[in-house]
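**Q** quick one, what's the 3D model for this:
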Amino acid sequence: MSDDEDEDEEKENVGEGGEGKEIYPYGEYEGGRDDQLDRHGFGSALLPNGDIYEGEYHHGKRHGKGMYCLKNGARYIGTWRKGLKHGKGDFLYPDGSKYSGDWKKDLKHGQGTYYFPNGDTYEGCWYKGLRHGLGTYTYKACNVTHYGTWINGRMEGPGILNYPYFRYHGSFDKNLPKGVGCFTFDAKYMQHGFYINMRDPAFDYVGAEELELEGGANQEENEYRGNPRGIVPIWRARSITEYKTELLPPEPVPLPVKESVESMIDIIDYLQKQYEVDGYQAEEEHRATPSPVPKELEVDLPDIDFDI
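**A** So this is what the prediction gives:
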């Protein structure tokens, strides 16, 4: 919802400053006001769509600590700045998933953890609502973790897959391992080789337009799409050596993100968002879906003869 619609609506005559209660077609509000009759200080508001906000205001906008409850059962508890989620906060979804961490201009941004209903978790960096930077995704079902670099919501670049009894070190492309890498076993042996991504012959063709990421799809849905459909990684082993750290592929590294000065793109995106607000829908938060377990996590490694 836009701040113009719920914050700057016609005020009921409640006197100069102080507290007051307003009841009219635009919703209900009870709490403090400033000398201009804008909501100020602590207050509670019942919006026309059934959502509820209770917390601090600053000259007509949600600002400070507050709780926003959506009528569908979702709720945000945290800090606000100029009417937007900003700072530290928790967002709880109706399906039981939860995000806890940093926010900036209504988006997950900074450090945060997302808890999925199936037990999976992602802990790490976020940028403008997407997993971006260093992060760890834990697959509860198979007790495997992926630590590495994420770009625009996907595993990209150097990464490490931690299995219960061994590790894979290599690079990832669109959530799949790709290129040169190695498996390590108890810091004693290394199996070197490479991954190639091939089309799964069992995959039913559904049309090229459905294989591509829809540019107009919801951002949250795009973020959590899984592996490219119909593509599976195939491991090609080449040699086995003793464990040597100098033979390991490059480690994941943080992505350079300058937060001190906002770029023009940041400013344009923020200003554009103010014009794209459609009624109360701006308060809706779309839930995420967990990343599917990559195909290569579901298969056994080829037999290895460690007596070589």
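**Q** going forward, measure contacts between C-alpha atoms and count neighbours the same way
**A** Noted.
**Q** tell me where the chain has helices.
**A** Per DSSP state H, the chain carries helices over the ranges 3-6, 208-211, 219-223, 264-276.
**Q** how about the ones you listed in TSV, adding distance to residue 123?
**A** Shown next, in TSV, are the helices of the chain (distance: least, Cα to Cα, whole Å):
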stretch	distance to residue 123
helix 3-6	32
helix 208-211	28
helix 219-223	15
helix 264-276	24
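**Q** check contacts around residue 80.
**A** Each residue near residue 80 by Cα atoms under 8 Å, 6 or more residues apart in numbering is listed here: 62-66, 86-87.
**Q** turn those into CSV, including distance to residue 193 and neighbour count.
**A** As requested, those are arranged in CSV below (distance: Cα to Cα, whole Å; neighbours: other Cα atoms under 10 Å):
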residue, distance to residue 193, neighbour count
62, 55, 29
63, 54, 22
64, 53, 20
65, 52, 20
66, 53, 21
86, 45, 22
87, 44, 20
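**Q** nearest to residue 52, of those?
**A** Nearest to residue 52, judged by Cα to Cα, of these is residue 66 at 10.6 Å.
**Q** do I have it right that the closest one meets residue 54?
**A** Yes: between residue 66 and residue 54 there is a contact at 5.7 Å, judged by Cα atoms under 8 Å.
**Q** using CSV, lay out the contacts of residue 80 together with distance to residue 98.
**A** Formatted as CSV, the contacts of residue 80 follow (distance: Cα to Cα, whole Å):
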residue, distance to residue 98
62, 22
63, 22
64, 21
65, 19
66, 17
86, 17
87, 16
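**Q** one more, please, to line up against the first structure:
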Amino acid sequence: MSLTLSLSPSLPHAHLSPSLHPMSILRRLPTFPHHLKPLHLKPRRRYFATVAAAAVRQDTTVWTPVPLSEVSPAAESLFHISIDVSGAPDLAEGHTHAGQYLQLRLADVAKPTFLAIASPPSFASASGSFEFLVKSITGSTAEVLCGLKKGDVVEISQVMGRGFDIDRIQPPDAYPTVVIFATGSGISPIRSLIEAGFSANDRPDVRLYYGARSLKRMAYQDRFKEWEASGVKIVPVLSQPDGNWSGETGYVQAAFARAKQIYSPEGTGAILCGQKQMAEEVTSILVEEGVSSEKILKNF
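**A** Reported below is the predicted structural model:
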């Protein structure tokens, strides 16, 4: 008797001739080339169990319909979005730490989007609203969201994530230097952090390196004075400034590399949010300067 194999790309599993007795098949299987064995012998039960578990996890998301209370320009390609959660106090109570986020979905749009909450945790309980800074990207759920108006209804999930673990850089006298880095819409959870407070006024050196393409793309400029009054020095960094700009230029990581000024690495903490390359390069610079990676905080 012979054993017939079919290795068609559209049919990845080998096919056995129906004329063979089952025991003959079992005796012949060990003679297969090694690379073919997983094709026959690897059980698929685990795969289907994983898919089923993932589907269950996805189904556990609780979606709550809520109205928009504001949609307005914040900067070029950026929008202020405010969502009324006064009718869902359990959602407001879920925002306990700066840096947390949630999912938002729209009718007739298949893919939800993740949004970092820009308002501080106390804001939701006081005002009944969540605020966001959203970048409108062509073809995305965010683009559709930024085109809506006050009163339109969206659906949001429960608040997610642990946020920035500020306890790791407390107390202030043990960590007198805190350097903060944000690019583009990554300033959103950083706003939440600054306005929630982390004893910045009790630290002699707190700097925010905030990168954008130009001033037209830099949100929250109207809040800079308030932030500086709270103890945070703002260092705007523009990658494509106009001719009148006299401040820092290039990328955030390059601006920080020029300044550094890390006089006590063991007493330094850092907080990052924004472009992946920026976060990776800033982390490398800090670690090379002697800052512990445990003191470099992210919100994910």
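**Q** can you calculate the TM-score here?
**A** Overall, the chain-to-chain superposition scores 0.24 on the TM-score scale (TM-score structural alignment, normalised by the length of the second structure); 125 aligned residues with a Cα RMSD of 6.6 Å.
**Q** that older thread, in JSON lines: the helices of the first structure, plus mean neighbour count and distance to residue 161 of the first structure.
**A** JSON lines is the format used below for the helices of the first structure (neighbours: other Cα atoms under 10 Å; distance: least, Cα to Cα, whole Å):
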{"stretch": "helix 3-6", "mean neighbour count": "16", "distance to residue 161 of the first structure": "45"}
{"stretch": "helix 208-211", "mean neighbour count": "9", "distance to residue 161 of the first structure": "26"}
{"stretch": "helix 219-223", "mean neighbour count": "16", "distance to residue 161 of the first structure": "20"}
{"stretch": "helix 264-276", "mean neighbour count": "11", "distance to residue 161 of the first structure": "33"}
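**Q** that older thread, kindly indicate which of the contacts of residue 80 of the first structure lies nearest residue 27 of the first structure.
**A** Distance to residue 27 of the first structure across those (Cα to Cα) is lowest for residue 62, with 15.6 Å.
**Q** distance of that closest one relative to residue 104 of the first structure?
**A** As judged by Cα to Cα, to the nearest Å, residue 62 of the first structure and residue 104 of the first structure stand 14 Å apart.
**Q** measure residue 192 of the second structure to residue 226 of the second structure for me?
**A** Per Cα to Cα, residue 192 of the second structure is found 13 Å from residue 226 of the second structure.
**Q** what's near enough to touch residue 82 of the second structure?
**A** 68-71, 129-132.
**Q** repeat the analysis, applying 6 Å as the threshold.
**A** Residues counted as contacts of residue 82 of the second structure (Cα atoms under 6 Å, 6 or more residues apart in numbering) are 68-70, 130-131.
**Q** which SSE is it in?
**A** Using DSSP states H and E, residue 82 of the second structure maps to strand 78-84.
**Q** and the next helix or strand past that strand?
**A** On the C-terminal side of strand 78-84 of the second structure, the closest following helix or strand by DSSP H and E is helix 89-93.
**Q** mind listing what residue 193 of the first structure touches?
**A** Contacts of residue 193 of the first structure (Cα under 6 Å, 6+ apart): 180-182, 236-238.
**Q** in a markdown table: those, plus neighbour count.
**A** Below are the contacts of residue 193 of the first structure laid out as a markdown table (neighbours: other Cα atoms under 10 Å):
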| residue | neighbour count |
| --- | --- |
| 180 | 16 |
| 181 | 27 |
| 182 | 24 |
| 236 | 15 |
| 237 | 17 |
| 238 | 10 |
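**Q** and which of those is nearest residue 79 of the first structure?
**A** residue 181 (43.2 Å).
**Q** quick one, what contacts the closest one?
**A** Residues near residue 181 of the first structure by Cα under 6 Å, 6+ apart: 169-170, 193-194.
**Q** how near is it to residue 157 of the first structure?
**A** Distance of residue 181 of the first structure to residue 157 of the first structure, given as Cα to Cα: 12 Å.
**Q** same check, this time on residue 102 of the first structure
**A** For residue 102 of the first structure relative to residue 157 of the first structure (Cα to Cα), the value is 24 Å.
**Q** repeat for residue 92 of the first structure
**A** Residue 92 of the first structure is 31 Å from residue 157 of the first structure, where distance means Cα to Cα.
**Q** all helices of the stretch 201-300 of the second structure, in order?
**A** Counting by DSSP state H, counting those that start in this stretch, the stretch 201-300 of the second structure has helices at residues 224-229, 252-259, 276-288.
**Q** show me what contacts the spatially closest residue to residue 127 of the first structure that is not a sequence neighbour?
**A** Leaving aside its sequence neighbours, residue 127 of the first structure sits nearest to residue 109 (Cα to Cα, 6 or more residues apart in numbering; 4.7 Å). Residue 109 of the first structure makes contacts with 102-103, 126-128, as judged by Cα under 6 Å, 6+ apart.
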